[in-house]
Structures are given as structure tokens and as C-alpha cells.
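Asker: Pasting a predicted model and its sequence here:
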Amino acid sequence: MYIMTDPATDPNIEYIVITFWDKVAIVCGAAGLFFVLLTCMLCTLCPECFCPCYADKKNKKLRRDVTRAASQRSTSSRGSYGSTESDFVYGPSDVTDSGPIKWTPLDVIREQAGDWSSDASSGQDVILLDKNKKRIADLPNGVHNGDVNKHSGSSLQKGKIDFVLSYILSDEKLIVKIIEVQDLQLADGGELASPYVKIRIYRSPKAFFTFREVVRADAVISNLETEVRTRMKRPGDVMTYKESFEIALEAEALRFTTVRLLLCDMDKLSRHVTLGETSVILKKEKLHTVHELAYSKDLMTPVKEPVGRVTVGLSYLPTSEKLYLTLECLQDLKIMDKVTGATDACVKIYLMYEGKQLKRVKTTVRAASINPVFHESFSFDVPKSEIDNVYFSILVCHYHAEQRGTKTIGRVYLGTNFGSESRDLWSNMLQNPRKKIVKSFEITN
């Protein structure tokens, strides 16, 4: 680059002439400046920085993250049992190596909670309990899986429920109002924990080629249409609810409808127990001709509604202190989807301790089947000293794809606090370590 003057035009004017190499230098400088700006931007945004100016800062952050993760894993392994490999329940941050292991229970069961879980196989030998059974003494009064031992269970001797039924013909709505529950008397001095009333609406199938009205016993507990329930109350001599429910119901369907009221309790083991029930067949009541009907009916022994069976396997590894539960299959499930004539089944499994959950897992969904096969296993960390104190609450559910929610079909409880079949399974699991004990249970709703 040089300066040139032109005396012919104006001697005071100077011209700057840029050579080829000057142009190359300018282009290279601009490209270098653009590269520096691009490098700085990438170093700021990209997590994998190769620039020395950011290396020390990112190395320090990485060391802090690794240290924090290690401390959390150490804390969870010492401070919380009931966790699986895929999800830890972290205990308090001040847990030290000395002293006894502390449990960190979660909240009580919320049936809609729980995350999807992956399959995990324990690879244990299988023992079918029904074929190789070492029976223990049965519980008194013929209690089953849904009942607990005598010292913690309750059964209803007598009781009365007051409620009101009415029908709004213009809106085609059935109104059910629960007033109160009174005169309750439990057997063996049992106590209620959190009683509530469950309302179920059943629609019986139409009977053809019948010349007289015949009320079948199985029609009362078939074809469930709607289910609602009251809030839980503190137990007392008289439990006042005063809650009303509006249920859409066509006028023509009144004579095929049965209202079933169940007194339930969520006991100290977070177990939903049905204590008594009563029912009203609307065909006999003529609701469309009266304003409302008040009832005061005695609570009777609840009738079991068949909803299916579940086959599970249990195994315990004493050396690693791991408890494995394998969900094998479900059989003869109740049909929940009337369109497909099947059920989209999934199972929620809760590891419980003193009425609170330590861990919850959930199987995948088996669509459109009343006999789904799972073969999914889950492992839980349980110490030897607490193996007799933990128990499982297994919820069999129907999955609503459109609503992205689940509806509980029934439950099964496994542990030493429950019926003879459950105790058989638990006892054989402990007597045969490292072997999977398989047994089938009836699902209770």
C-alpha cells in the first residue's frame, strides 16, 4: 500500500492505492476476528469447553457435582431402606457412619402417585407355594388376605346409616345425601381410624322373557357404573357427614339401578377395609313420583365382588439384604372398558412400614386383556431386623389412556400382619432364602 499524488488535477489530493497483498491481509484479519468471537460464544454456551480460560471453572463445577452426588448416594444407602436401584429415597443429610440405621418413610398411600418402572430380573429359583406348602396355624374366625390379625383388625357387629335419595326428573339426576353413621359396634374391641362411606351405582342388565319381577342377588353387585365416596371422618359414636352427590341417570334406567352404600375404613396400616354395607333397589322405590326418600338402614356383612386374581413371587437375599417382588400375571380381571370388552391393566406396588410407604413402583400397562402377563421384578433394600415389620400393598388398576389416569380395581396385602395365605408366603420366603416363592391371591375391592 502506498500514497500517490496527481499534479495534473490537484497537487494537494493524495490517493491511497491498496495492493493485492493488502486486501489479503484485511480479509484474514476480519476472518480472525470472527473466529475469536465465535470461539468465545461456543465456550460460553457449550458444556464441553476446550478453551483453557474456562477449563478451571468447569473442572471445579464438575468436582462439586461429583462430590454432591457421592454424598447423596452415601446418605441414601445409610439413611433410607426400601429403595430400588432406579430411584433412591434420600434420608437426612447429617447421617453418620456410626449409630443405628434410620428409616425415612414417605407419606401415606396416594393411589394416583407412582412413577413408571423398568423390568428387572432377580434370577432366583422358583418354588410354587401351592404345590410345596408349609402351612402355619390359620387365623381365628376364618380371616383372609384382606383381614389383619386379631390384635389389629376390626369387624362390624352392628351399625346404622342414615341417608336420603331423591331424583330430579328435569335434569335426570339422582341425588344421594349421606347424613350420618351411628350405633357402631366393632367386634373384639376394635377401633376405627379414618371411616368413610363409599357410594356405588350398579345398573343391572335388562331381563327379557320374564313374566314377573325377579331380583337376583348377583345383580346387585354387577355392572358397576359410578363410584364416589365421602371425606374421611374422625371416629366417634355418631359420625356426621352431610354430603350430597349428584349422579347423572336417565329416568328409564331407574328401574335397573341399585344404590350400594359401603362403610369403609383406612386403618393404621393404610389398608382400605370394608366393614359393612346396605343397598337400595330403585325399582321398588318409585323415586320419580316422590320428592325424596329418607332411609335409616342397618349395616350388613359386606358381599365380596369378584374382580380377579394376582400371582406374585417373593424372594429375599440375606447377604445383600434385598427383598424381591415379582409380579407374574393377573387372571380373570373385571372388565373395565365396555367398548373393547377388556381391561388396560397396570399394578402399583407400595413397600409399607407402620402405615407409611417406603417405596412405590409401577408396572407397565398391558392393554386390552383380562389375563395380562407381566413377569416384572422389583428389588427393595430391607434389613434383616425389619423384614418382619415391612409389608406390601398391591393395587391393581385400570389405565385410562384419554384421561392419563388410573382407576383402582382392587388390592392385595402381603406381610406377616395379614391373613394366613399371606403369612404362608412370607414365612416360606424366609425359610427358603434366595429362592422365589410364587403364590396366587384373590383381589379384594
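Answerer: Alright, I've got the coordinates.

Asker: CA only for contacts and neighbour counts going forward, please
Answerer: Will do.

Asker: what helix or strand does Leu38 sit in?
Answerer: helix 20-45 (DSSP states H and E).

Asker: Check which element follows that helix along the chain.
Answerer: With DSSP H and E, the next secondary element past helix 20-45 is helix 52-79.

Asker: Tell me which other helices or strands the helix or strand following that following helix touches.
Answerer: The element immediately downstream of helix 52-79 (helix or strand, assigned by DSSP H and E) is strand 125-128. Judged by 3 or more C-alpha pairs under 8 Å, 6 or more residues apart in numbering; DSSP states H and E, strand 125-128 is in contact with strand 435-442.

Asker: just checking, what packs against the strand it packs on?
Answerer: Using 3+ C-alpha pairs under 8 Å, 6+ apart, strand 435-442 is in contact with strand 125-128, strand 309-317, helix 420-431.

Asker: another one to put next to it:
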Amino acid sequence: MVQVDGVQIQQLEATAPLSSPALIGVCLGAALLLLSVAAVACFCYRRRGSPPHKLIYRRPPERSVGLRRPTAVRSPGSQGHYLKKSPSPTGKPATPGSGSDGGGEPGERAHTPSLHTPSPSDETTTRSIKSFTENELSEPPPKKDEPETTKLGQLNFRVRYNSEKAALLVTIVQCVGLPARGAAGTGSDPYVKLQLLPERQHKVKTRVLRNTQDPVYEEDFTFYGIQFNKLESTTLHFVVLSFDRYSRDDVIGEVLCPMSSVELAEQDTTCELSRPIAPRSIKMKSQGRGELLVSLCHQPAASRLTVVVLKARNLPKMDITGLSDPYVKIYLLCNGQRITKKKTHVKKRTLNPVFNESFVFELPPGSDSLAGVRLEFLLLDWDRVTKNEVIGRLELGTPPPEGKRLPSAAHHWSEIASSPRRQIAEWHKLTE
């Protein structure tokens, strides 16, 4: 207390200054708060500014053809995403072990998102565009002396070019007169796949229609980023298949439509087209399936069989670009049962691949004389999206009771059986 001029004044004690640790804590808290606000603002801005990535396709009502909304398919040259893999047309799950049989290289398997497959009766359900993941069956050899091009039916479709959006619109209308592919020979479950060549990046397909030989689809597909001056070098590749729930899908035939043969204008004119469906095996007939050079060595003491896949030559042109991506699968069979499977690496963009890969097979006990032992070679064309297609086959060893061997295969097998511990190589023609 201090008395000034008779007035008592009480002195207030000075407040202690803020300590250094408390000041540092306040500063750190303010900094974290500012960083959090900035991160949230940046995330919201990017979410608002980014374009939608999901490409959807809405099947319009059958009668209101004029109100159909086209399906968006982004060009791989743009900044958008590529089409994603999806299950088969009816949502059949992949069989166990299919990943190892796909023939793809390690590290190159595409991610398969889980997509909901709608029922065929739902007319207004939005469906995602599916890419090719169907198990395509190697087409059966055509019957002799029959005009198959007239018995496989017709494919009707429409083509239109939108100059404002630089987009090509393709409408798959229907197929007429398809052959029966069902178990009873009374119908098919057809669907159509479409891709643009030679890029082979745009790949779409229709829905599956049950038990019919004259399916009507009326489905629109829009391909963006297609410049009008590049249309002449583009080819529409249609593949007509019959879906099979329990085995590989059966390839009915294909249609190739070069855009150079279609008179399109930039003023949104529509061209109605109809093309006969041709068998895919024609290219195999005209080109052959090529040859494979393999070397074998039997070691009876170690019960081993060494197989060297050296190279192949004169393979057929599996792609419209005139090249293939071949690789070889090898199966070891004993008494008709597959015991071991091995495969080579994929050789990209070549018709005369050189593999030079060696494989050692352990033979089961009692197989010193190679009795009942058989080797199966499958030469396949690898594809990143579609199912790998078989180019040709080769069988060496004891033939099945109903099977036959090529003369070169029989000679090669007798040579290695009579000359153990000796590496013997021979060329063999590939068969269907």
C-alpha cells in the first residue's frame, strides 16, 4: 500500500511473462491448423475441378430410337483413362488358376475392377462399358465344300461421324441368320465385340441375348478423339461369339469394315451398312500355322526329360497390323493325365520368334522307357486385354488311342528314345 496525498493506492503485482515452451506450442498449433485448412481446401478444389472418370452406357428403350444416349469411349491419345477389364457378359467369375494360364508377362496384368452386371430384363439400368475378357474358343475347322460365308449370317450396323465432338458413332443393329451353337443345336447366345484397328485400344461389346439366331441389339458406341482425316486408315473389326457358361465362348465369325470404303461426311450423315459374317479360320488356311523348332534329351538314370524351345518361323498374322506376340506353353502328360506345365516368355511383335529357353521335366517313377509319356506344345498369341488365341499345336510322344502323330513327330520321339543323353532338335509343323 502507498499513500499519496492521503489516498491509499494498492500496487498490482506484474504478471509473469509467458514461458518459451508455451509460446512454441501455441505457434506449432497455429501452423498445424493452417496446414489442415490448406489441405482440405486443395482436396476440395481438385475434386471439383477433375472430370468424371466413369464411362457409362445407358441402353435406351427399344422404341424410342431417337432418344438413345451414346456411350462415351475415351481416346487413348487424350488425358483420360483407358477402358478397364471386366467379367464376362453375364458376370461369370473367373475360374481358379486362370491368371497363370493367361499367358501374360509378369507385372503386366491389368487390374480388374469389380463391376455389377445387370439382368437382361432391366431396360433402364446403367451399365459400364466392358472390355474383352471372354474366353474365346479356337474356331472349329470349316466343313469342306460349303459356302460358309453365306451360312454364318449377316451383321447390320450404322456409322455416323460427329465433326463437332470429333467422335465416331457406331450402332450395332442386329445379326440375321446366325448358325445354331447350342447344345441341342436349336439356338445360340450371341454377342458382338467391336474394336478399332490398327490401334486396338478402343474395345467394346454388346450384351448377350439368349437362345436366338436373329439377335436385335440396337446399341450405340461412341469413340471420341477420332479425327476425320484419320478415318480412312481406321478399320471396324466385329467379332460375333456365342456365350457358353461352362466352357470357352465359341467364335462364330468376324466382319472387317475398312472406313475407307464407307462414304462419310462431316455433316453428321448416317450410313446403313450390312456385311456377311466370315469365318475366322480363313486366315489360318491361307497363311498356315507355322513351324516350331524344339530339342529333346532323355536322361533315363535321372528320370528327366529336357525340352529346349529354340524358335518358330512363318507364323500367321494374328493382328491386323501383320504381327503377333507369340509364346509357347508345354504340358507333360503321363497316361493321359497332365502332370506339369511350363511356358516361355512372350516375344513381342514378331512372326519369327527366337526363344532359346530350356525346361527340365521330372518324369514319374517307372517312365524310364518313355512309355505313356507325351508332350503337348501350344503356341499362343498374347494379348493384354482379350483372351490369348491359340496359333497352333504340336504333340510329341505316345499318341492317345484315337490320336495320330505327324511323321516328323514320330521320328523325333523314336530318335530320343533310342539315343538317351543326346540332345536332338527337329522342325515340326503346327496343326490345329
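Answerer: Nice, I can see it. Note that the coordinates shown come from a computational prediction; the quantities given were computed from them, not determined experimentally.

Asker: Can you calculate the TM-score here?
Answerer: Once superposed, chain against chain, the TM-score is 0.44 (TM-score structural alignment, normalised by the length of the second structure); 277 aligned residues with a C-alpha RMSD of 5.8 Å.

Asker: coming back round to it: what's the most buried one of the helices and strands packed on strand 435-442 of the first structure?
Answerer: strand 309-317 (a mean of 24; mean count of other C-alpha atoms under 10 Å).

Asker: circling back to that earlier point, can you pull the buried residues of the helix holding Leu38 of the first structure?
Answerer: Cys43 (16 or more other C-alpha atoms under 10 Å).

Asker: next one: stretch 158-172 of the second structure
Answerer: Arg158, Val159, Arg160, Tyr161, Asn162, Ala167, Leu168, Leu169, Val170, Thr171, Ile172.

Asker: Format the residues you listed as CSV; extra columns: distance to His237 of the second structure.
Answerer: Below are those laid out as CSV (distance: C-alpha to C-alpha, whole Å):
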residue, distance to His237 of the second structure
Arg158, 14
Val159, 13
Arg160, 16
Tyr161, 17
Asn162, 20
Ala167, 17
Leu168, 14
Leu169, 14
Val170, 12
Thr171, 13
Ile172, 12
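
Asker: how about those residues, which pair is most distant?
Answerer: Using C-alpha to C-alpha, these reach their maximum pairwise distance at Asn162 and Ile172, which is 17.1 Å.

Asker: So which of the buried residues of stretch 158-172 of the second structure is the closest to Leu273 of the second structure?
Answerer: Using C-alpha to C-alpha, Arg158 is the member of these that lies nearest Leu273 of the second structure, at 5.9 Å.

Asker: Report the secondary structure state of Ala417 of the second structure.
Answerer: The local conformation at Ala417 of the second structure, judged by DSSP: H, G, I helix; E, B strand; the rest coil, is helix.

Asker: ok, it - how many residues close by?
Answerer: 21 (other C-alpha atoms under 10 Å).

Asker: thinking it is in contact with Leu305, fair?
Answerer: No - counting by C-alpha atoms under 8 Å, no contact exists between Ala417 of the second structure and Leu305, whose distance comes to 10.7 Å.

Asker: so what sits against both of the two?
Answerer: Taking C-alpha atoms under 8 Å, 6 or more residues apart in numbering as the criterion, Ala417 of the second structure and Leu305 both touch His298.

Asker: I'd like to know which elements the lengthiest helix in the second structure is packed against.
Answerer: Assignment by DSSP state H gives helix 20-49 as the longest helix of the second structure. The contact analysis (3+ C-alpha pairs under 8 Å, 6+ apart) places helix 20-49 of the second structure against no helix or strand.

Asker: about what we covered before: which of the buried residues of stretch 158-172 of the second structure fall in strands?
Answerer: Members of those lying in strands (criterion: DSSP state E): Arg158, Val159, Arg160, Tyr161, Asn162, Ala167, Leu168, Leu169, Val170, Thr171, Ile172.

Asker: Which member of these is positioned nearest Lys329 of the second structure?
Answerer: If you rank those by distance to Lys329 of the second structure using C-alpha to C-alpha, Ile172 comes first, at 36.4 Å.

Asker: Would you mind measuring from the closest one to Leu35 of the second structure?
Answerer: According to C-alpha to C-alpha, to the nearest Å, Ile172 of the second structure and Leu35 of the second structure sit 53 Å apart.

Asker: do Arg393 of the second structure as well
Answerer: Taking C-alpha to C-alpha, one finds Arg393 of the second structure at 64 Å from Leu35 of the second structure.
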